[in-house]
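Colleague: Show me the folded form of this:
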Amino acid sequence: MARFTFRLPDIGEGIAEAEIVAWHVKVGDRIEEDQQVADMMTDKATVEMESPVSGVVVELAGEVGDQVAIGASLMVVETEKAVAEEAPAAEAPVAEAVEEQVEAETPGVPEVVEAPAPLPLAGGTGGGPVQATPTPEETSPPPTPPASGRGEEVRHVLASPAVRARAKDLGVDLAEVKHDGQHIRHADLDAYLRYGSGQGYHAPHASRARADEAVKVIGMRRRIAENMAAAKRAIPHFTYVDEIDVTALEAMRADLNANRGSRPKLTMLPFLIVAICRTLPDFPMLNARYDDEGGVVTRHGRVHMGMATQTDAGLTVPVIRDAQDMNVWQLASEIGRLAEAARTGKIKSEELQGGTITITSLGPLGGIATTPVINRPEVAIIGPNKIVERPVFVGDDIVRAKLMNLSISCDHRVVDGWDAASYVQALRKLLETPVLLFAD
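Modeller: Okay, here's the model as predicted:
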């Protein structure tokens, strides 16, 4: 028997460590060669780790959420024979390690479990362990408990069944309700709810409040938290918002969808990306990445469009490479492919890197305006908002129009407010005259 140390390999991307997001084995498990043992997260991509050997798991590197350095031990396996690059054996043999694990997981002799305290019994506390032989005090019949359940001090609280039922639904203890007569009436209960509780009105469903829950921030959520915090710390954001009339664009989109054949259905997003790509050459400071340490801004000639996508694991940003060379149909197809890959966890690590500018949209959930956070090290992010129909003046006439607010957040170290406003005006011109999107 020998021990093999499976060290975390260099997964690429120039990373120094990776986070454990899932274990598929535990100490004591027998595993086979090429069996999946763990999921490791690097930046925003999850990589499946497979065991290079067969044997029994003796040691795991840590818990879910822990970071493991490249080259450090991820797992120790007891093998049938020596394997190349075998790690030094630990002092305790594997049989002992496995036995200890089994013992830790195997229930022992059942302990005496204290039952929840019932209503008080005559002469007893009602809260001790269940006894095999009842005491004389316990065998005596208990007195009938008071209706309110609060003992002698509230034994004489009187109220009609209707008032008691209402108080129970509201979570109100009738012993705390002040009243002038012998019986508590609905008016007394109303007064208590308004003034007498000391805490204002008692919500009917207050007793249904959920318990507090502590959730460890790991995996994708931790990456998002780290990236967003770094972006807000390092980047002086400013946001500019303008209103765009997309009535003509929506009419064109409807016509194209009606005659799309087998091509994908067009949303607003492909048109926005085409407009962004057509206007960026005149505003190169926006299609850029800022190197904080080197103090260098790289203005990119190609548009690698980041597309913020919500998944069950959190927000990811797949990248549409060379978006400037695609038409609306090609963009719609690529948007659908990347979004599906992101939501199903099949997105490749290289498809999450290299963006030069990002677009983020909440679709029909979008509100009046957004202030999106820049996807560092980019310097700009564009956020279209919800399309709404409103009456607008056209000369002396009032017409129905479809309007959309467009937000852009920029890095003020690189982009001035004048630049951002001028850029949105250029976008506005294309979107309000959509035939220009297809003109050479």
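Colleague: contacts, neighbours, all on C-alpha from now
Modeller: Fine.
Colleague: Helix, strand, or coil at Glu213?
Modeller: Three-state call for Glu213 (DSSP: H, G, I helix; E, B strand; the rest coil): coil.
Colleague: got the buried residues for the regular element (helix or strand) spanning Val424?
Modeller: In the assignment (DSSP states H and E), Val424 maps to helix 417-432. Across helix 417-432, burial judged by 16 or more other C-alpha atoms under 10 Å covers Ala420, Ala421, Tyr423, Val424, Gln425, Ala426, Leu427, Arg428, Leu430, Leu431, Glu432.
Colleague: Run through the residues that contact the residue nearest the centre of the chain.
Modeller: Nearest to the mean C-alpha position of the chain, by C-alpha atoms, centre = their mean, lies Gly314 at 4.0 Å. Counting by C-alpha atoms under 8 Å, 6 or more residues apart in numbering, Gly314 touches Met220, Arg221, Ile224.
Colleague: Swap in 7 Å and give it another go.
Modeller: By C-alpha atoms under 7 Å, 6 or more residues apart in numbering, Gly314 lies in contact with Met220, Arg221.
Colleague: How about Val68?
Modeller: Contacts of Val68 (C-alpha under 7 Å, 6+ apart): Glu17, Ala18, Glu19.
Colleague: Excluding residues flanking it in the chain, which one is nearest the first one?
Modeller: By the measure of C-alpha to C-alpha, 6 or more residues apart in numbering, the closest residue to Glu17 outside its immediate chain neighbours is Ala69, 4.0 Å from it.
Colleague: For the stretch 151-300 of the chain, which segments count as strands?
Modeller: 158-159, 183-184, 237-245, 288-291, 296-299 (DSSP state E, counting those that start in this stretch).
Colleague: Next, the structure of the following sequence, for comparison with the previous one:
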Amino acid sequence: MGTHVIKMPDIGEGIAQVELVEWFVKVGDMVSEDQVVADVMTDKATVDIPSPVAGKVLALGGQPGEVMAVGSELIRIEVEGAGNLRESAAAPAEPAPAPAAAAAAPKAAPQARVEVAAVTAPPAKPAVAPASRPAPVAREANERPLASPAVRKRAWDAGIELRFVIGTGPAGRVLHDDLDAYLAQDTQTSPAPVGGYAKRNDEQQIPVIGLRRKIAERMQDAKRRAAHFSYVEEVDVTALEELRAQLNQKWGDSRGKLTLLPFLVRAMVVALRDFPQINVRYDDQAQVITRFGAVHVGVAAQSDNGLMVPVVKHAESLTLWGASDEIARLANAVRTGKAAREELSGSTITLTSLGALGGIVSTPVVNLPEVAIIGVNRIVERPVVVKGQIVVRKMMNLSSSFDHRVVDGMDAALFIQAMRGLLEQPATLFVE
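Modeller: The predicted structure follows:
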């Protein structure tokens, strides 16, 4: 028998260190060739690390959330044959402090994962397993049991701590059936609180690692470096909504239904022709502003694991339905965790919308190194004065933020006013 050491690979792009996001194995597990053993995260994406050999896990080189240098030891595996470790260095590395804590967390979207470690005290009435189910498996306080992302989300929503749920799947993995059994026995053994209320004293500690850490760092960096200022303008989208309804009625079945976003992307593209100083990226280290002829629109999208910004490349070349299809494709890639690294980078301006939750006003954070982000608030019907008459119109606010180091207030205001004119007179969106 020999020992095979897997080192942190060179991800490319000059990256010298990466963050260990999660393990999919623990000490003592048997792994097969090409089995994914861990995920690591760079500034742009999460990368799967497969095992090139089959064998038994001897030691793990770090804990989730730890930043590791490229080339450092990631994992040791006992293999048939000589392995790749010389005899002089064959002594196993010190295992991770708590192997159980490094057990596989659920595999979430490849581009975004957030680890949740629950540390609450056990419930007053411990779960009693039915006779037909396996006996409870003792777990340490900081151990994260195996479970799929869907099971973890369901448990989170139900206020269930997975550490106390008996897992009947492979290697003790918690299944949906296990949650059903836990909920059923909890209902049978726990008296209903008087009046439907009950005190809760549980707590959870959530490590800020993986994508959540990257989001926090980028937001903090953007607010610290960019001189933000916001500009809000209301837009009468009555005519635009009528046009959208007509287009969907005529071509929705054959070409797909249009949302508001493709029209907003088109308005940005047309308005930027007159304001190229806003379609830029600012390298504040080199003190260089790069203007782009192409309009690469980042569309901020909320996933189960955090905010991500897939990029609609060359929006200037897309029709309404072309932009609609690309936005839908990217949103689905983000939700399913299949967005590629190049699909999450390279934007020159960002569009962010909370849809029906868009509120009245927002102050979005500029997506550095861009200098502008356009925020879309919800559409509401309200009375307005048109040609001396009070009429009901569909109104929407554009809440946008700019980097004042690069964009002057007058230019920002004129740019948003240009977008407003295009949206209020939607025929002008298509006049070349």
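Colleague: Next, the TM-score between them, please.
Modeller: Scored against TM-score structural alignment, normalised by the length of structure 2, the superposed chains reach a TM-score of 0.75; 340 aligned residues with a C-alpha RMSD of 2.4 Å.
Colleague: quick revisit: find me the equivalent region of the helix holding Val424 of structure 1 in structure 2.
Modeller: Using TM-score structural alignment, helix 417-432 of structure 1 corresponds to residues 409-424 of structure 2.
Colleague: Could you give the separation of the matching stretch from the chain centroid?
Modeller: Here the centre of stretch 409-424 of structure 2 is set off from its chain's centre by 30 Å, with C-alpha atoms, centre = their mean, to the nearest Å.
Colleague: Report the mean deviation for that stretch after fitting onto structure 1.
Modeller: Its aligned residues in structure 1 lie a mean 0.6 Å from stretch 409-424 of structure 2 after superposition (mean C-alpha distance after the TM-score superposition for structure 1).
Colleague: quick revisit: what lies in contact with the helix holding Val424 of structure 1?
Modeller: For helix 417-432 of structure 1, using C-alpha under 7 Å, 6+ apart, the contacting residues are Tyr240, Ile244, Asp245, Val246, Ala248, Leu249, Ala275, Ile276, Thr279, Phe283, Leu436, Leu437.
Colleague: If any of the residues you listed are buried, give me the PyMOL selection for them.
Modeller: Those of these that count as buried under 16+ other C-alpha under 10 Å are selected in PyMOL with:
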select buried, resi 240+244+245+246+248+249+275+276+279+283+437
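Colleague: Out of the contacts of helix 417-432 of structure 1, the closest to Gly65 of structure 1 would be?
Modeller: Tyr240 (37.6 Å; C-alpha to C-alpha).
Colleague: any idea what that closest one aligns with in structure 2?
Modeller: Aligned partner of Tyr240 of structure 1 by TM-score structural alignment: Tyr231.
Colleague: Not counting sequence-adjacent ones, nearest residue to its match?
Modeller: Per C-alpha to C-alpha, 6+ apart, closest to Tyr231 of structure 2 is Ser400, 5.4 Å.
Colleague: how close does the one you found get to Ile416 of structure 2?
Modeller: Using C-alpha to C-alpha, to the nearest Å, we find Ser400 of structure 2 at a distance of 8 Å from Ile416 of structure 2.
Colleague: go on, Glu381 of structure 2?
Modeller: According to C-alpha to C-alpha, Glu381 of structure 2 and Ile416 of structure 2 sit 21 Å apart.
Colleague: now Trp156 of structure 2
Modeller: Distance from Trp156 of structure 2 to Ile416 of structure 2, counting by C-alpha to C-alpha: 41 Å.
Colleague: sorry, back to before: tell me how many other residues surround the aligned partner of the residue nearest to Tyr231 of structure 2 in structure 1.
Modeller: By TM-score structural alignment, Ser400 of structure 2 lines up with Ile408 in structure 1. Using other C-alpha atoms under 10 Å, Ile408 of structure 1 has 27 neighbouring residues.
Colleague: List the residues that contact Ile408 of structure 1.
Modeller: Shown in contact with Ile408 of structure 1 (C-alpha under 7 Å, 6+ apart): Thr239, Tyr240, Val241, Ala380, Ile381, Ile382, Gly383.
Colleague: go again using 10 Å as the cut-off
Modeller: 238-242, 358-360, 369-374, 380-384, 420-421, 423-424 (C-alpha atoms under 10 Å, 6 or more residues apart in numbering).
Colleague: which residues sit in contact with Val288 of structure 2?
Modeller: Neighbouring residues of Val288 of structure 2 by C-alpha under 10 Å, 6+ apart: Arg281, Tyr282.
Colleague: oh sorry, the question was meant for Ile276 of structure 1
Modeller: 270, 287, 303, 305, 323-324, 357, 359, 382, 423-424, 426-427, 430-431.
Colleague: Kindly recompute the last result at 8 Å.
Modeller: With contact taken as C-alpha under 8 Å, 6+ apart, Ile276 of structure 1 is in contact with Leu427.
Colleague: for the one 4 residues further on, same thing?
Modeller: Applying C-alpha under 8 Å, 6+ apart to Leu280 of structure 1 gives the contacts Leu286, Asn287.
Colleague: same question, the one 3 residues further on
Modeller: With contacts taken as C-alpha under 8 Å, 6+ apart, Phe283 of structure 1 has the following neighbours: Asp419, Tyr423.
Colleague: Among the strands of the stretch 151-300 of structure 1, which comes closest to Val58 of structure 1?
Modeller: The nearest among the strands of the stretch 151-300 of structure 1, by C-alpha to C-alpha, is strand 288-291 at 44.1 Å.
Colleague: residues near the aligned residue in structure 2 for Leu8 of structure 1, how many?
Modeller: Matched to structure 2 by TM-score structural alignment, Leu8 of structure 1 sits across from Met8. Neighbour count for Met8 of structure 2, taken as other C-alpha under 10 Å: 20.
Colleague: gap between Met8 of structure 2 and Phe24 of structure 2?
Modeller: Taking C-alpha to C-alpha, one finds Met8 of structure 2 at 15 Å from Phe24 of structure 2.
Colleague: Quick one: map the residue nearest to the centre of structure 1 onto structure 2.
Modeller: So Gly314 of structure 1 corresponds to Gly306, using TM-score structural alignment.
Colleague: so how far is Asp157 of structure 2 from its match?
Modeller: Counting by C-alpha to C-alpha, the gap from Gly306 of structure 2 to Asp157 of structure 2 is 16 Å.
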